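Visitor: This is the structure alone, sequence omitted:
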């Protein structure tokens, strides 16, 4: 609202009406890509545009996502994956939270566009994707802060493997564990190269469900077996509401609960910057540890980008 200045007969108050639309969905029926699909469908309906072709039914989705790998070969690769992750040591956080700590904490930091460009330049020079560069830096800082050089992280992998699934609202992801050790946690060029090799091997078994990999990995308390930390590059299309005569902005809400102890997400924006959000269970990870991890991560990314500028 603009307030008129006194004594000005021509001034007036202008009221700007705003509306807040909230949507709460369970992750079992909704993933990150679904945000943009839903926003597009709502925009079409609001503007009176012809609806797009209907998405696949549940039965059709099951058929489209069924892997064509022979069952015998898939079973053998699942057993090899189980063997790889059977002895992953748990991450031992450097500090123990005080008694009674509950809830989820959130920290974030912004990586400007020029720094992001340096990260991408490093990736191109080393034949690595942005995802690999970002994961390599995270492995480096986790190893340093936790004093541990062998651990696993979980990576959400989209199962929208065919064009028909691009217009579907649902949870079409699986978790892919990635074990990081040796050169993969050393940082620098060797760290990026080894992380790239580890990620490539992990994706060769992407059709092996996480439930199959986790069999025999032992029991855990309040989190999935194998990993305690999730790492996600959320490079989904942004959810845009295209409403005639209306300016809309998306407000992303923090997680009220986490399935793991630590969750790092990197959100690219439309101007080339990265929003890095670290969420953590206060009962497992202290705020000091989380802050050291996020600060260390930002410093690692800055060093990588600076190296590309030389």
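Guide: In hand now; what should we look at? What you see is a predicted model, and the numbers here were worked out from it, not measured in a lab.
Visitor: Every contact and neighbour count from this point should use C-alpha atoms.
Guide: OK.
Visitor: Tell me which stretches of the stretch 151-300 of the chain form strands.
Guide: Secondary structure of the stretch 151-300 of the chain, counting by DSSP state E, counting those that start in this stretch: strands at 173-181, 229-233, 262-268, 274-281.
Visitor: May I see the ones you listed organised as a markdown table, with distance to residue 156 added?
Guide: Below are the strands of the stretch 151-300 of the chain laid out as a markdown table (distance: least, CA to CA, whole Å):
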| stretch | distance to residue 156 |
| --- | --- |
| strand 173-181 | 5 |
| strand 229-233 | 6 |
| strand 262-268 | 11 |
| strand 274-281 | 16 |
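Visitor: how about these in TSV, adding distance to residue 62 and mean neighbour count?
Guide: Written out in TSV, the entries for those read as follows (distance: least, CA to CA, whole Å; neighbours: other CA atoms under 10 Å):
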stretch	distance to residue 62	mean neighbour count
strand 173-181	13	21
strand 229-233	25	21
strand 262-268	28	20
strand 274-281	32	21
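Visitor: Comparison target, given below:
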């Protein structure tokens, strides 16, 4: 955020269409309970005089849920996009925003946006699940169904810091230092010059992989002792190499970062990103590239505890404000389950 202030690139929006009679007080109580339950959702980062951030956690308080009326679905989509693109102020907080859009008497869209410093994709599903479970209970005038959390994110952060010291830290840093020595930025051909500062302006392109192709990719992976992720990564590296003309670069790949069961129900920034080096020297056949990619992944998984931000610091990676450090392309395979609504929820919930 300090390198690129005022950006919405680290916003994580999650929206649900709510069809049916909506109990607004029940929804408010559910939101208040979830935010009181998770310290991360009450966090902010004021800075000291020398610019170092300090964590502060606010006391539980009623959540301010914005409301708006939409003329139709397109208008609702624009309202959702506008809040989803609103930058957070990490100094003052809060780091969660919410919007309830009314399309009709029994047709609403609930949008929750959380800053990536206190959340990740898995956490978004935890958030939605807990809000819907709470809503279902409060709509039936039942007690809050969520029990007290056994640990908070701060407990995990302290455990992680204590664990990554001494010899373990030296081993992790030494591995990544060897693995990433001399890796060059990925230089894809573009029609325009790269801006001096990374802007995060861009567009999305969506497409589907049909079941037959996915089954064939899965079978190919099994034949060579590899996962679908490894097969996709090898193919992605090959495509990037053909466009860039490079045979040595890194691709980022997220891992969940929740090694203990107690962490699965927490909202927080657990995800870590591994820098997986492409090895296309010698013009390998695809099966050989897959074998190399598999080996690279397995070794990286065995050294996944060092947070990427700490890796950049420990290796003293030169920062370039025009691009992200170490890798400039990411392959993310999201394999966590989407939040399933309560079977007795008096609403029909759609993504």
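Guide: Thanks, I have the structure now. Keep in mind the model is a prediction, meaning the values are calculated, not measured.
Visitor: just to revisit the earlier point, and residue 50 of structure 1, which of the strands of the stretch 151-300 of structure 1 is closest to it?
Guide: strand 173-181 (28.9 Å; CA to CA).
Visitor: distance of residue 334 of structure 2 from residue 11 of structure 2?
Guide: 17 Å (CA to CA, to the nearest Å).
Visitor: Between these two, tell me which one has more neighbours.
Guide: Neighbour tally, residue 334 of structure 2 and residue 11, criterion other CA atoms under 10 Å: the higher count belongs to residue 11, 23 against 13.
Visitor: Determine the number of other residues adjacent to the residue nearest to the more buried one when sequence neighbours are not counted.
Guide: Counting by CA to CA, 6 or more residues apart in numbering, the nearest residue to residue 11 of structure 2 once its immediate chain neighbours are dropped is residue 115, at 4.8 Å. Residue 115 of structure 2: 25 surrounding residues under other CA under 10 Å.
Visitor: Tell me which residue of structure 1 lines up with residue 115 of structure 2.
Guide: Matched by TM-score structural alignment, residue 115 of structure 2 corresponds to residue 26 in structure 1.
Visitor: all helices of the stretch 1-150 of structure 1, in order?
Guide: Along the stretch 1-150 of structure 1, counting by DSSP state H, counting those that start in this stretch, helices occupy 32-47, 58-65, 71-85, 113-126, 130-146.
Visitor: buried sites along the first one?
Guide: For helix 32-47 of structure 1, the neighbour count (16 or more other CA atoms under 10 Å) marks 32-44 as buried.
Visitor: ok, now the longest one?
Guide: Of the residues in helix 130-146 of structure 1, those scored as buried under the neighbour-count criterion (16+ other CA under 10 Å) are 130-143.
Visitor: would a markdown table of the helices of the stretch 1-150 of structure 1 with distance to residue 241 of structure 1 be doable?
Guide: Formatted as a markdown table, these follow (distance: least, CA to CA, whole Å):
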| stretch | distance to residue 241 of structure 1 |
| --- | --- |
| helix 32-47 | 5 |
| helix 58-65 | 26 |
| helix 71-85 | 41 |
| helix 113-126 | 24 |
| helix 130-146 | 28 |
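Visitor: Translate residue 133 of structure 1 into the numbering of structure 2.
Guide: Aligned partner of residue 133 of structure 1 by TM-score structural alignment: residue 231.
Visitor: Its match against residue 290, yeah?
Guide: Yes. Under the criterion of CA atoms under 8 Å, residue 231 of structure 2 makes contact with residue 290 at 6.4 Å.
Visitor: re the thing from before, report the separation between the match of residue 115 of structure 2 and residue 158 of structure 1.
Guide: 17 Å.
Visitor: now do residue 92 of structure 1
Guide: Counting by CA to CA, the gap from residue 92 of structure 1 to residue 158 of structure 1 is 29 Å.
Visitor: And for the aligned partner of residue 36 of structure 1 in structure 2, nearest residue in space, chain neighbours not counted?
Guide: Matched by TM-score structural alignment, residue 36 of structure 1 corresponds to residue 125 in structure 2. Ranked by CA to CA, 6+ apart and with sequence neighbours excluded, the top spatial neighbour of residue 125 of structure 2 is residue 339, at 5.1 Å.
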